[in-house]
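Undergrad: Structure, please.
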Amino acid sequence: MSPADPVYWDPFDRDIAGDPYPVYERLRAEAPLYYNDRHDFYALSKHDDIDRALLDWQTFSSSRGPILEIIKAGIEIPPGTLLMEDPPAHDIHRSLLVRVFTPRRVLSLEPKIRQMCTRSLERLAGQDHFDLMTEFANEVPMRVIGMLLGIPEADQQAVRDRADANLRTEPGQQMQVSDKAIPHADHFAEYIDWRADHPSDDLMTELLHAEFEDTAGVRRTLTRQEILTYISVVAGAGNETTARLIGWLGSLLARYPDQRAELVADPRLIPNAIEETLRLEPTGHAIARYVTTDVEIRGATVPAGSAIMLLVASANRDEDRWSDPDRFDIHRKMTNLRTFGFGTHFCLGAALARLEAKIALEELLTHFPTWDVDPTALTLSPTSTVRGWESLPLTIP
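TA: Purely as a prediction, here's the structure:
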């Protein structure tokens, strides 16, 4: 796309996905309310506009799903699919999962996460090259979600593979939306039946016994199908995104070895380095919403029934909010990060993702304080919803 051409953004264009940030910069400057007539959706790229939309769930609804293809397909969303609900149903269902992601429970996982990371990295000791994604980054969230759900370790890889496959797209193609695009969890059914007879300190046991007041005002426990939906949401949401975050840490710190050396010398800087990575290279670039009523944005009317994309990756580099926004700086003062969303749908697993990334990076730097990446060997994952490395070959000096 030449600077003389009208700005064009397309979430299914793999060439744009390779480096979308120049396009986002042009959108912010030239078309902060953008319309794509090829795929019939609007997009917002400025931080303030995105914040207003994320907070106004009545106008910018999640009830049709948070992904453009799902909104366009108009398929029925099962209850309990948190990412695809508005209040009051969303708040009722979210309250049941909040108890699983309490600070106490998240922190209680730290020793197990560290033990698992150490075990994975010790297995790689002495190797002069390995793929960070396949050998480490993909494994960490898969095991952690397995711990939370109470899934036997031997079955955790199969669970990740199924969730991952549903996000795959052919290059340049949209996600093929069928009922499998909505979280399904029939493969979890046997674990639920087993947990009913063998309770433990995990999500399944918690959900089996949770009492709540539903949208009809009835006090009850969850149905088996509702539990399956919840578990599917948790299993699918945390795997792909956290793995890609660890991958971005690996590639960015190879590109900025001086900042990596600072982290090795002072691990207390690691949490802020993770925040800066979440800002500069978020794994999810856009949140889709369904417009419920005509709404005026920047002097134009977005009609009811439209799909609109909220480009949080652009908000994270908005010049009006960040100084020198394209620079990676582990010392940057972090505020207004939108990678985990904002408002009603702020990511329930944000604290867990941060903890996983912190432990993973601490252990990676301990076991391998230096590494190089061959930029010609990198491949991005083929999804329209998550941006990150499919393969990240590291060379250990």
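
Undergrad: For the rest of this, base every contact and every neighbour count on C-alpha atoms.
TA: Will do.

Undergrad: quick one: Gly126 is in a helix?
TA: No: judged by DSSP: H, G, I helix; E, B strand; the rest coil, Gly126 forms no part of a helix; its state is coil.

Undergrad: hey, where'd the strands end up in the stretch 101-250 of the chain?
TA: Assigned by DSSP state E, counting those that start in this stretch, the stretch 101-250 of the chain shows strands spanning 129-131, 211-213, 219-221.

Undergrad: Determine the set of other helices and strands touching the second one.
TA: Strand 211-213 makes packing contacts with helix 89-98, strand 219-221 when contacts are defined by 3 or more Cα pairs under 8 Å, 6 or more residues apart in numbering; DSSP states H and E.

Undergrad: Can you work out which other helices and strands pack against the first one?
TA: So the one you mean is helix 89-98. Packed against helix 89-98 by the contact rule (3+ Cα pairs under 8 Å, 6+ apart) you find strand 211-213.

Undergrad: one more, for comparison:
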Amino acid sequence: MTKAELIFDPFSEDYFNDPFDTYRRMREEAPLYYNEAEDFYALTRHEDVAAAFKDFETYSSARGCDLAMVRSGEPPQKSIIFMDPPEHRHLRSLLNKAFTPRAIQAQRDTIIEQVDRYLGAVDHDRFDAVQDFSAPFPVEVITRMAGVPDEFRQQVRIWLDASLHREPGQSEMDETGMQATIDTAMYYYGLVQERRANPQDDMISRLIAAEIPGEDGKMRSLDDIEIAGFATLLGGAGAETVTKLVGTAVVTFARRPEQWRKLLDDRSKVPAAVEELLRYEGPVQYNVRYTLKEAQVAGGTIPAGKPVFLIGAAANRDPQAFTDADTFDIDRDQTEAQHLGLGYGIHSCLGAALARLESAIALDRLLDFMPRYEVDWDGLRRVHMQNVSGYSNVPVRVIR
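TA: Below you'll find the model as predicted:
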């Protein structure tokens, strides 16, 4: 029997439904994958992906982080994820101040409040773990930190989902996504101007007051477009990561009830469970970079000036890095290798500690709410999104 041709199409129905068999074949058959029709490369082995994430002098973020952006050749909107050092370094050090361990712990009560708010409102017998719970609560936390008024917080999430959505075969944003992106940018731009006139105790107001070194070495303030770009990024990443991770957790534990029972027996395992979820099926599948110069990898050579998919989700299942890599095990030895579920290198997730804390609190509350549950598999729906994996619908029945 002839083996099917190996095709990595990140916008196909098969990919959206389950990319992991494709990732396995890529690691084994084409660790340096080249798509001739679309003229891009892809790396899937842990060693290669981790090294590329750290090598910003070769793999540049300045053209964007998805295929359409990199191909366009036009600089994307001003945002820290679309920057290389030294500009990136200055802005990262500034934004890090908003995510210190003390700042994250200060959000604990807010997280608990929002988790309890949404879980307390669901039907005690049947509910959608994403639509009713994991989708609405994370965006409340991050947008409140940014300074978004209550009445606009869920709208930010709706705009974000629209901007990331891709129909099978669609690599670029459609008109709905473009409009959502414009609406988001215009909203945050207006909010920045409001905060200039009336500062508050929030992240946007602190960014307005901050200064960073300019190209001439002199200190400068951030402009409204830069601040709006940061707010858009933080609102998006802070909402999507936890939404998808918690939804996937409910599905993963339903398929492996013995792992759920481990958590019921010992809540101290919850943080380790979050790490294993991030490794096993984290929300972010890949990031696209642009080669500034020729790159040598184990599988061959990548020419300069090419888009390269750095597929962290494939690297996280690499058997060369993780024992029984395709097995979900919350008792896994976390020191064996560094999972790439929240990025790696200079662009590692700025809000990683916040995402971990939110996910741990959400899991802990779900253990109380539904110690026994079943997923309605017929109602399960995956998202079709740009570089993000997870579920839009996870209907569950709580077993009393």
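
Undergrad: What does the TM-score come to for these two?
TA: For this chain pair, the superposition-based TM-score is 0.94 by TM-score structural alignment, normalised by the length of structure 1; 394 aligned residues with a Cα RMSD of 1.9 Å.

Undergrad: Which of the helices and strands packed on strand 211-213 of structure 1 sits closest to Asp193 of structure 1?
TA: With Cα to Cα as the measure, strand 219-221 is the member of those nearest Asp193 of structure 1 (15.5 Å).

Undergrad: Next, the buried residues of the closest one.
TA: By 16 or more other Cα atoms under 10 Å, the buried positions in strand 219-221 of structure 1 come out as Thr221.

Undergrad: What is that strand packed up against?
TA: Here strand 219-221 of structure 1 touches strand 211-213, going by 3+ Cα pairs under 8 Å, 6+ apart.

Undergrad: Just give me how far the strand it packs on sits from the chain centre.
TA: Chain-centre distance of strand 211-213 of structure 1: 28 Å, with Cα atoms, centre = their mean, to the nearest Å.

Undergrad: what's the mean deviation for it versus structure 2?
TA: Superposing on structure 2 and averaging over aligned pairs (mean Cα distance after the TM-score superposition for structure 1), strand 211-213 of structure 1 comes out at 1.8 Å.

Undergrad: Contacts for that strand, please.
TA: With contacts defined as Cα atoms under 8 Å, 6 or more residues apart in numbering, strand 211-213 of structure 1 is touched by Ile92, Leu96, Arg219, Arg220, Thr221, Leu222.

Undergrad: Gly214 of structure 2: neighbouring residues, count only.
TA: 13 (other Cα atoms under 10 Å).

Undergrad: just Ala261 of structure 1 next, same as before
TA: Here the count is done by other Cα under 10 Å, and Ala261 of structure 1 has 15 residues near it.

Undergrad: for the one 5 residues further on, same thing?
TA: Counted with other Cα under 10 Å, the neighbours of Asp266 of structure 1 add up to 10.

Undergrad: counterpart of it in structure 2?
TA: Aligned counterpart of Asp266 of structure 1 in structure 2: Asp266 (TM-score structural alignment).

Undergrad: coming back round to it: which of the helices and strands packed on strand 211-213 of structure 1 sits closest to Asp320 of structure 1?
TA: Closest of these to Asp320 of structure 1 is helix 89-98, at 32.3 Å (criterion: Cα to Cα).

Undergrad: how big's the offset between the closest one and structure 2?
TA: Compared with structure 2 after the fit, helix 89-98 of structure 1 shows a mean deviation of 1.1 Å (mean Cα distance after the TM-score superposition for structure 1).
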